[in-house]
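A.B. asks: What follows is a protein structure lacking sequence information:
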């Protein structure tokens, strides 16, 4: 080795220098005694897996919907005289929203009331004539035929009064309908018709109202989940509050801050999609929820169990197989094929392939070139908290 260095230092010919350099590079991994230098074992981060409490959840996608929603239409025709609300505001049940010109209907009511008064006056006259006629018939001073005519006239007058009463009620109802009121409390949209426009009875849409509290969230559960729930219920493995759901909106990244309960399950599975429609109810006292919003729904599955959990970063892929590296005796990294279960907040349930107490390589697996390679493990404690496993395949509710 020293001779080669002297040759390079004396400036010998290029051919000799190149050959000496190659020999020097070839012997660089050897010590002065000619033995290979031992490579340092790579440092890897490991964590010890253990059984942890897990509560199963299924993850679905859904949409928020108002409990009550209506396109507000007038019940009488007329020109819009007044708009009595501010667009986008929350209104109360019975609050006047639109006023249709009431003058024609007010006059129609007065006319109906006049006809009623005339009919009642006619009944009073017919009553007196019938009373006198019956007395004259008893005295043989009036024919029975004439007495029957007077009785029929009285009956007709009573019928006219009843018809007039109905006309007055209808006219009063139409007059009341000129004030279009909110059928329930909720948030009102924009006014579709403005002042002076003609509103056609039962046709023109004036505005739209949607209720605010509570709110519905609709989602579609796949038939595999449905069959699993039925099986769990029959086996008594469903929790006491089986219909609890957790809901997160689009900006709730990784969290589900809202809590609700399932109150409706459709009566059949849609054969086109293989899903069944489910509905849950959410409280909305602070009006943070709006109909039409996208929602992520976690539906509570079986009761709490215990399972092995590892960080998803430790799972490696070899074509269609999943595996991890486990640090065994003599700090050797050994490959173990695993079967994955449900995903949970960046962690994965291991169905098979690992045992409690195994030390799994969490970081640094790229430094391991073969199974059995020596490593220098550094422990990273695993989080010990209750887990909620969620299904990795959500379904979208339209």
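C.D. replies: All right, it came through fine. Values in this document were obtained by computation on a predicted structure and should not be read as measured data.
A.B. asks: From here on, just use CA atoms for contacts and neighbour counts.
C.D. replies: Noted.
A.B. asks: Any idea how far the longest strand along the chain is from the middle of the chain?
C.D. replies: Looking across the chain with DSSP state E, the single longest strand is strand 51-66. Here strand 51-66 shows a centroid-to-chain-centroid distance of 11 Å under the convention Cα atoms, centre = their mean, to the nearest Å.
A.B. asks: For it, which helices and strands make contact with it?
C.D. replies: Secondary-structure packing of strand 51-66 (3 or more Cα pairs under 8 Å, 6 or more residues apart in numbering; DSSP states H and E): strand 215-222, strand 294-300, strand 305-311, strand 387-389.
A.B. asks: CSV for those strands, including distance to residue 228?
C.D. replies: CSV is the format used below for those (distance: least, Cα to Cα, whole Å):
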stretch, distance to residue 228
strand 215-222, 10
strand 294-300, 12
strand 305-311, 16
strand 387-389, 15
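A.B. asks: Identify whichever of those strands lies nearest to residue 128.
C.D. replies: Proximity to residue 128 (Cα to Cα) singles out strand 215-222 among the helices and strands packed on strand 51-66, at 64.4 Å.
A.B. asks: for that closest one, the distance to its chain's centre please.
C.D. replies: That offset, for strand 215-222, works out to 5 Å (Cα atoms, centre = their mean).
A.B. asks: Around the residue nearest to residue 388 when sequence neighbours are not counted, how many other residues sit close by?
C.D. replies: Computed as Cα to Cα, 6 or more residues apart in numbering, the closest residue to residue 388 that is not its neighbour in sequence is residue 55, at 4.5 Å. Number of residues near residue 55 (other Cα atoms under 10 Å) recorded here: 19.
A.B. asks: let's bring in a second model and compare:
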């Protein structure tokens, strides 16, 4: 019995081994699934504009700003206004004790007396000359003396009027006293700044730029000013052509419209267009690649249905597009989508084309064929195992 049992076990083992080997050698190899060509999106270059803005810092100033500079010197006797007051042109601001005015008054009175004496002398000499009692030369000397006295009087009168004007300092223009700190008993020096009057007009903006930015600016270019979340618009009115020695930059001025909310002297954020390119060829920025600093794009070759690596020269770039200086024409189809299977000469399908649809259908049919083949192989293997067991 033991011997018969061993024989049965051996037969079972041999049968199992045979079934295993039969299944292994009769199983069909699964076909390798073909990798489909990448599907890409293409676009022709367009004509567009690119502007690059630069953020700077500027200072708001009055459009009309005039310094108050007294011509005379002396102690301040009276002050008629305060800082922040609105004044009119010619309005009195303060009066000084001008000692030169007293001297000018004495000189004027002296020349007035001399003029009167010269006039009296001429009148008397004229009567004598007409009666023949004096010579013509004597009469002419009297007339010359009168002319000299008249010139001296006119000079003294002009000096007195000037000193009178210097005694009372007036507003040079109509506006607001932005700076004014004159007090009674202060000493006012001629030629020194006593205050600043800002005109009632608009505001100006002053800011400094580098040479690179300066070259991209033009008179009339728009500027945007931001302060406390509020934007103000303006236009460039002046562009300096010389470098400021203190900053090493170029000074630029702009006029601001409707900027009453900005106080004079306020520091603001300024945005200007530093560089721009109008009516140039542009493509999406994401489709431009770089190799060792050289720019290139992939274009679609319709004749071979492949991708072609095309070197280009790029220009300005913003957040979504880039300028193409050379290397492309407006008829080129630029591949704007990315794929890891994309390389020079790679076969590609265009999204939405008939070739792309046929490729997808072929892939589905191949998948169905592979499924049927797998099912047939499994059935044949099962049948073979059952036969061997019997």
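C.D. replies: Nice, thanks for sending it over. The shown structure was predicted, so the numbers you read here are calculated from the model rather than taken from an experiment.
A.B. asks: Quick one: work out the angle between the longest strand of the first structure and strand 294-300.
C.D. replies: Interaxial angle, strand 51-66 of the first structure versus strand 294-300 (axes from the mean of the first three to the mean of the last three Cα atoms, to 10 degrees): 140 degrees.
A.B. asks: by how many degrees do strand 51-66 of the first structure and strand 305-311 diverge?
C.D. replies: If you take the same axes, to 10 degrees, strand 51-66 of the first structure sits at 90 degrees to strand 305-311.
A.B. asks: what's the span of stretch 64-74 of the second structure from first residue to last?
C.D. replies: Start to finish, the residues bounding stretch 64-74 of the second structure are 29 Å apart (Cα to Cα, to the nearest Å).
A.B. asks: What's the first helix or strand after the longest strand of the first structure?
C.D. replies: The helix or strand immediately downstream of strand 51-66 of the first structure is strand 69-72, counting by DSSP states H and E.
A.B. asks: With the second structure overlaid, report how far that next one is off on average.
C.D. replies: Compared with the second structure after fitting, strand 69-72 of the first structure deviates on average by 4.5 Å (mean Cα distance after the TM-score superposition for the first structure).
A.B. asks: same check, this time on stretch 103-117 of the first structure
C.D. replies: The superposed stretch 103-117 of the first structure is, by mean Cα distance after the TM-score superposition for the first structure, a mean 4.9 Å from where its aligned residues fall in the second structure.
A.B. asks: Show me which residues of that stretch are buried.
C.D. replies: Residues of stretch 103-117 of the first structure classed as buried: 105, 106, 108, 109, 112, 113, 115, 116 (neighbour count, 16 or more other Cα atoms under 10 Å).
A.B. asks: from the middle of its chain, how far away would it be?
C.D. replies: On Cα atoms, centre = their mean, the centre of stretch 103-117 of the first structure falls 52 Å from the chain's centre.
A.B. asks: List the buried residues of the longest helix seen in the second structure.
C.D. replies: When the second structure is scanned for its longest helix (criterion: DSSP state H), the result is helix 354-389. By neighbour count on 16+ other Cα under 10 Å, the buried set for helix 354-389 of the second structure is 356, 363, 374, 377, 381, 385.
A.B. asks: How many residues are close by the nearest residue to the last one once chain neighbours are set aside?
C.D. replies: When you say that, I think you mean residue 385 of the second structure. Nearest residue to residue 385 of the second structure in three dimensions, chain neighbours excluded: residue 19, at 5.5 Å (Cα to Cα, 6+ apart). Residues within reach of residue 19 of the second structure, counting by other Cα under 10 Å, total 19.
A.B. asks: Surely residue 19 of the second structure is within a helix?
C.D. replies: Yes: assessed by DSSP: H, G, I helix; E, B strand; the rest coil, residue 19 of the second structure belongs to a helix.
A.B. asks: That one reaches residue 384, doesn't it?
C.D. replies: Yes: using Cα atoms under 8 Å, residue 19 of the second structure makes contact with residue 384 at a distance of 7.2 Å.
A.B. asks: which residues in the stretch 201-350 of the first structure form strands?
C.D. replies: 207-210, 215-222, 244-249, 258-265, 275-282, 294-300, 305-311, 316-318, 321-327, 332-344, 347-352 (DSSP state E, counting those that start in this stretch).
A.B. asks: These into CSV, with extra columns for mean neighbour count?
C.D. replies: CSV is the format used below for those (neighbours: other Cα atoms under 10 Å):
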stretch, mean neighbour count
strand 207-210, 20
strand 215-222, 24
strand 244-249, 21
strand 258-265, 16
strand 275-282, 21
strand 294-300, 24
strand 305-311, 20
strand 316-318, 11
strand 321-327, 20
strand 332-344, 18
strand 347-352, 18
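A.B. asks: To residue 19 of the first structure, which of the ones you listed lies closest?
C.D. replies: Closest of the strands of the stretch 201-350 of the first structure to residue 19 of the first structure is strand 332-344, at 39.1 Å (criterion: Cα to Cα).
A.B. asks: Remind me what the closest one packs against, helices and strands.
C.D. replies: If you count contacts as 3+ Cα pairs under 8 Å, 6+ apart, strand 332-344 of the first structure packs onto strand 321-327, strand 347-352, strand 373-374, strand 387-389.
A.B. asks: Quick one, which of the ones you listed gets closest to residue 130 of the first structure.
C.D. replies: Across these, residue 130 of the first structure has its closest neighbour in strand 387-389 (87.4 Å, Cα to Cα).
A.B. asks: quick one: buried residues of the closest one?
C.D. replies: For strand 387-389 of the first structure, a neighbour-count test (16+ other Cα under 10 Å) marks 387, 388, 389 as buried.
A.B. asks: Which residue numbers in the second structure does it align to?
C.D. replies: The alignment of strand 387-389 of the first structure onto the second structure (TM-score structural alignment) covers no residues at all.
A.B. asks: Identify all contacting residues around that strand.
C.D. replies: 52, 53, 54, 55, 56, 57, 58, 342, 343, 344, 349 (Cα atoms under 8 Å, 6 or more residues apart in numbering).
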